[in-house]
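In: Give me a model of this one.
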Amino acid sequence: MTFGNEIRRKALLIRIAQRLSGPAEAIAGFQDIVLEELRKSGPNDALADALKVQVAAHDLLARVEAIKNGDEQPTDKNRLRHDLRTPVNAILGYSELIVEDFGDEIAPSVLADIRTVIGECAILVSQIDRVLDVNPDSSMTGIDSLTAHSLEQTLSIAHRNREEMKGRILVVDDTAQNRDLLKRQLVRQGHEVVAAASGTEALAMIAREDFDLALVDILMPDLNGIELLARLKANEDWRQIPVIMVSGLNEIHAVTRCIEAGAEDYLEKPVDQVLLESRVRACLEKRRWQLREREYIAQIEYERDRADALLHTMLPAPVIQRLRDGEDVIADRFETATVVFADIVDFTPMAASMPPADLVKRLTSVFLAFDDIAHEHGIEKIKTIGDAYMAACGIPEPREDHAHRSLDFARDLIRATSDQTEALSIRVGMHCGPVIAGLVGRVRFVYDIWGETVNLASRLEATGEPGRIHLSAPAFRLLEDAFESAPDARVQTLKGIGEIQTFVVD
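Out: Presented below is the predicted three-dimensional model:
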């Protein structure tokens, strides 16, 4: 593994550990406080389970630390996922038992800390699958891989700069005396020199090691110098290595062949030491400028990739492409699309009793799960409005099955919230019809949608039932084949819209 790849792998492991360590450290920290308070104020019967939670919490911390140190490799995802979830399940199980068995006897502040431990477990569980999807030895994408690549770049540049005053040179000659003489001359000039007795041996060395320059004899029995030069220039990874040809052939045709094949220079034997030093210095300087150029290009590409990754978190891919193509105003009318609104029931009173940090973490956990479900079903997230989630299907790229995709999406939203450790209930409203979609603003711009279809979907959500989907008549007509039993049909008067027929489905 090369220096850069090793740095990138380690950096990504640290990044994964950082994603997991926040919730893990919070769990262990709060549990230490819980145990201390239980020892002070009781009940003593809860201490045994609290101790089990503490042991599991510190086991979890140790496992996360092992990932950061490289002791755990996220290549066997199933095993690592199992190893991380085992202590989490113990923490959740024993914490919930404490609340259930001793909730009436525990001080309110301690009970709040126990609930915080349970909430952090939910956040951690949602993070585990997400971070383990990244393979530190594969081609990486996204914000985590960009962060790791940034660290690799910084450390690789520092690593090279430590050796900047000398070059690492490969001398290739089948004659031992010639190899030894060139090697001694170059070592006296301060270079690190490795020698190869044939073209084949040289290729094997280049495949294993990095060189700043190669001095190659032309006349060799197995693979002559010009053939070796051609092999180097034909290889994408090796063609940037400068090559100086060395030979006793005082013949212009040989010199021309070497230059045409890509050699930087040509030296006749016996090699003059002053001329050798001058030619080597020039080649190494050119090599360093090439490396700097590649670093600058890599930095530009990295910044572009990072900007693209950030753009993709805010805008649909087709909209990003249209911006790149130079469009100033992006606005489209779609004759048929499905708009979905989902809102957490009774979240306002719940939020009033929660600390701000807990509120944000709770919403983040819910909306991250919604984002994953939207991606799975090909749904475009539009935005969140407080505790409401707004999405659409059929934009910015039309889909014939937009209504069915949206129904599956809505059902999975309801299922995901009800399956959480602290179950939530949501209302969902859906309507199909024409919408206007476009890019708005210059600072913190957003891709948004407008029209009666949006307004009606919002009204349907507001007048729906917890845990069920409220459909408009146009949406139901597109989805009739999706229901095994007759839906709950209603006639409702909606604010700003009037009397319409709606359907409530599961």
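In: From now on I want contacts and neighbour counts done on CA atoms only, so please keep to that.
Out: Will do.
In: In terms of helices and strands, where is Ala423?
Out: Assigned by DSSP states H and E, Ala423 falls within no helix or strand.
In: Next, count neighbours for it.
Out: 10 (other CA atoms under 10 Å).
In: what do you get for Phe102?
Out: Count around Phe102 with other CA under 10 Å applied: 16.
In: From Asp49, how far off is it?
Out: When distance is defined by CA to CA, to the nearest Å, Phe102 is 11 Å away from Asp49.
In: Contacts only, for the most centrally placed residue in the chain.
Out: Centroid-nearest residue in the chain, with CA atoms, centre = their mean: Gly142, separated by 3.5 Å. Applying CA atoms under 8 Å, 6 or more residues apart in numbering to Gly142 gives the contacts 306, 309.
In: now it: how far from Val131?
Out: 11 Å.
In: can you check Ala24 too?
Out: 14 Å.
In: One more: Asn5?
Out: Distance from Asn5 to Val131, by CA to CA: 19 Å.
In: Then Leu146?
Out: For Leu146 relative to Val131 (CA to CA), the value is 14 Å.
In: now do Leu97
Out: Relative to Val131, and taking CA to CA, Leu97 is found at 29 Å.
In: Which one's more surrounded, the two?
Out: Taking other CA under 10 Å, Leu97 and Val131 do not tie; Val131 has more neighbours (18 against 15).
In: Could you also give me the structure for this next sequence, so I can compare it with the first?
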Amino acid sequence: MDDREFRVLVVDDNATTRMKLSMAAKALGHVAETAEDGLVALRKLAAGAFDLILLDIEMPDMDGFGVLTELRKSPGLRDIPVIVISAADDMDNIVRAIELGAQDFLPKSFDQVLFRARVGACLETKRLTDQRADYLSQIEAEKQKVDALLAATLPAAAIDELKRTNRVQPRRFDNVVVLMADVVNFTGFCDVNPPEEAVSRLERLVRGFEDIARSHGLEKIKTIGDAFMATAGLLKPSDAPVPAAARSALDMVAQAPDLGSGWEIRVGVHVGPVVAGVIGKQQHLYDLWGDTVNTTSRLTGLAAPSSVCVSRPIWDGIAGAGRSLGEVTLRGKGALEAFHLEGVTGSGT
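Out: This is a model prediction of the structure:
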């Protein structure tokens, strides 16, 4: 057993016995408090922490059996070891007390050697119980840290799947709205400014984009460099994913100069099928693949500074204000009609 100072509560209606037990506990280096009956004992237990209870069985008002019964009802008290004090030949009461949760017993006439052995054994049990509780608390705290890290890295549905199956199976999703935003001339800014300044601004910008996306029901997927990707209608149900993404894009453009201390952004939005999931075994990243993602990236590059460029399917899915850019040729995609989006005037689909 360690050198910790334990607190012992002596419960006995006989003053002489209380004194004898208290002195014996103090002789072992422990702190001893006393209670003259069960009701007083329960009040003291509610007011302060104890490591061991020395409990007389026969007491007025509330006897030892009543105390043991109340201890079992309380999650905060049931793990305190109890040694009952009884006549050595009163085996019926001793057995009943142990059935109610007592760990051991001492005869009313005991010597210091026996007292040391039985008290020491119970306190060692209490130490191990406390140690186990501390370990479990540490494990729970670490689990919460891991859960928080996962929540910051993966969408909620992906976390659930990862916990259940130990992986996030890539799968196809139809009609997913993909939004991409990047900073105009970010590379040029980094060339003439300290990296700390660039990262500090980018941090404020991304945090703001996260808030905007969340407010419209979108899910952030990832950031790569100065690029921000979010989706609507992927893992969370959405009644109107297209207008939600369009409004989110317009809000990002409007707020980017304040969030990024003067930066401008360009945004592209497209809708279609994607494959989404996690690949590899380390440093998990939820990602998207497919033609829809590539087209969104090309539209983002096509957008003018401080503007939103959307595809025909997005334009058709909203009541929007803006203008057609006509058919444009996207690298690796060929001709595609694109639109400069200036506002969303209706709910759309």
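In: The residue nearest to the centre of structure 1 maps to what in structure 2?
Out: Aligned counterpart of Gly142 of structure 1 in structure 2: none (TM-score structural alignment).
In: Next: Pro396 of structure 1.
Out: By TM-score structural alignment, Pro396 of structure 1 lines up with Leu235.
In: against structure 1, where does the longest helix seen in structure 2 fall?
Out: Counting residues, the longest helix found in structure 2 (DSSP state H) is helix 112-153. On structure 1, the counterpart of helix 112-153 of structure 2 by TM-score structural alignment is residues 273-314.
In: Next, the mean deviation of the matching stretch compared to structure 2.
Out: Superposing on structure 2 and averaging over aligned pairs (mean CA distance after the TM-score superposition for structure 1), stretch 273-314 of structure 1 comes out at 1.9 Å.
In: Next, report how far that stretch is displaced from the centre of its chain.
Out: 25 Å (CA atoms, centre = their mean, to the nearest Å).
In: what does stretch 247-267 of structure 1 give?
Out: 49 Å.
In: Can you give me the buried ones in it?
Out: 247, 254-255, 258-259, 261-267 (16 or more other CA atoms under 10 Å).
In: Please enumerate residues in contact with it?
Out: Contacts for stretch 247-267 of structure 1 (CA under 8 Å, 6+ apart): 217-219, 226, 229-230, 233, 242-246, 268-270, 276, 279, 283.
In: likewise stretch 386-401 of structure 1?
Out: So stretch 386-401 of structure 1 is contacted by 316, 318-319, 334, 336-344, 347, 363, 367, 378-384, 402-403, 405-406, 437 (CA under 8 Å, 6+ apart).
In: on that earlier part again, now which of the contacts of stretch 247-267 of structure 1 would you call buried?
Out: By 16+ other CA under 10 Å, the contacts of stretch 247-267 of structure 1 give 217-219, 226, 229-230, 233, 242-246, 276, 279, 283 as buried.
In: What about these, which are in helices?
Out: Filtering these for helices - DSSP H - leaves 226, 229-230, 233, 276, 279, 283.
In: for those, which one is nearest Ser418 of structure 1?
Out: Lys233 (61.2 Å; CA to CA).
In: The closest one -> structure 2?
Out: Checking TM-score structural alignment: Lys233 of structure 1 goes with Arg72.
In: residues touching its match, list them.
Out: 78, 100-101.
In: What does Glu197 of structure 2 correspond to in structure 1?
Out: Using TM-score structural alignment, the partner of Glu197 of structure 2 in structure 1 is Asp358.
In: returning to that earlier point: what would the buried residues of stretch 247-267 of structure 1 look like in CSV with secondary structure and distance to Leu456 of structure 1?
Out: As requested, these are exported to CSV (DSSP: H, G, I helix; E, B strand; the rest coil; distance: CA to CA, whole Å):
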residue, secondary structure, distance to Leu456 of structure 1
Ser247, strand, 84
Ala254, helix, 81
Val255, helix, 80
Cys258, helix, 75
Ile259, helix, 74
Ala261, helix, 71
Gly262, coil, 69
Ala263, coil, 72
Glu264, coil, 72
Asp265, strand, 75
Tyr266, strand, 79
Leu267, strand, 82
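In: quick check, nearest of these to Asn161 of structure 1?
Out: Glu264 (23.6 Å).
In: Relative to Leu136 of structure 2, how far out is the aligned residue in structure 2 for that closest one?
Out: Alignment note: Glu264 of structure 1 maps to Gln103 in structure 2; criterion TM-score structural alignment. Applying CA to CA, the value for Gln103 of structure 2 to Leu136 of structure 2 is 23 Å.
In: Just say helix, strand or coil for the residue lying farthest from the centre of structure 1.
Out: The C-alpha centroid of structure 1 is most remote from Asn250, which lies 57.6 Å away (CA atoms, centre = their mean). Under DSSP: H, G, I helix; E, B strand; the rest coil, Asn250 of structure 1 falls in the coil class.
In: Roughly how far does it sit from Ala261 of structure 1?
Out: Taken as CA to CA, the span from Asn250 of structure 1 to Ala261 of structure 1 is 18 Å.
In: Likewise for Ile436 of structure 1?
Out: 60 Å.
In: How about the counterpart of Phe209 of structure 2 in structure 1: what's its closest non-neighbour residue?
Out: Under the alignment (TM-score structural alignment), Phe209 of structure 2 pairs with Phe370 in structure 1. Once flanking residues are discounted, Phe370 of structure 1 sits nearest to Leu413: 6.4 Å by CA to CA, 6 or more residues apart in numbering.
In: In which helix or strand does the match of Phe209 of structure 2 reside?
Out: helix 356-377.
In: Which elements pack onto the very next helix or strand once past that helix?
Out: As assigned by DSSP H and E, the chain's next helix or strand after helix 356-377 of structure 1 is strand 380-385. Judged by 3 or more CA pairs under 8 Å, 6 or more residues apart in numbering; DSSP states H and E, strand 380-385 of structure 1 is in contact with helix 356-377, strand 388-393, strand 446-450.
In: how many other residues sit next to the corresponding residue of structure 1 for Phe50 of structure 2?
Out: In structure 1, the residue matched to Phe50 of structure 2 (TM-score structural alignment) is Phe211. Phe211 of structure 1: 18 surrounding residues under other CA under 10 Å.
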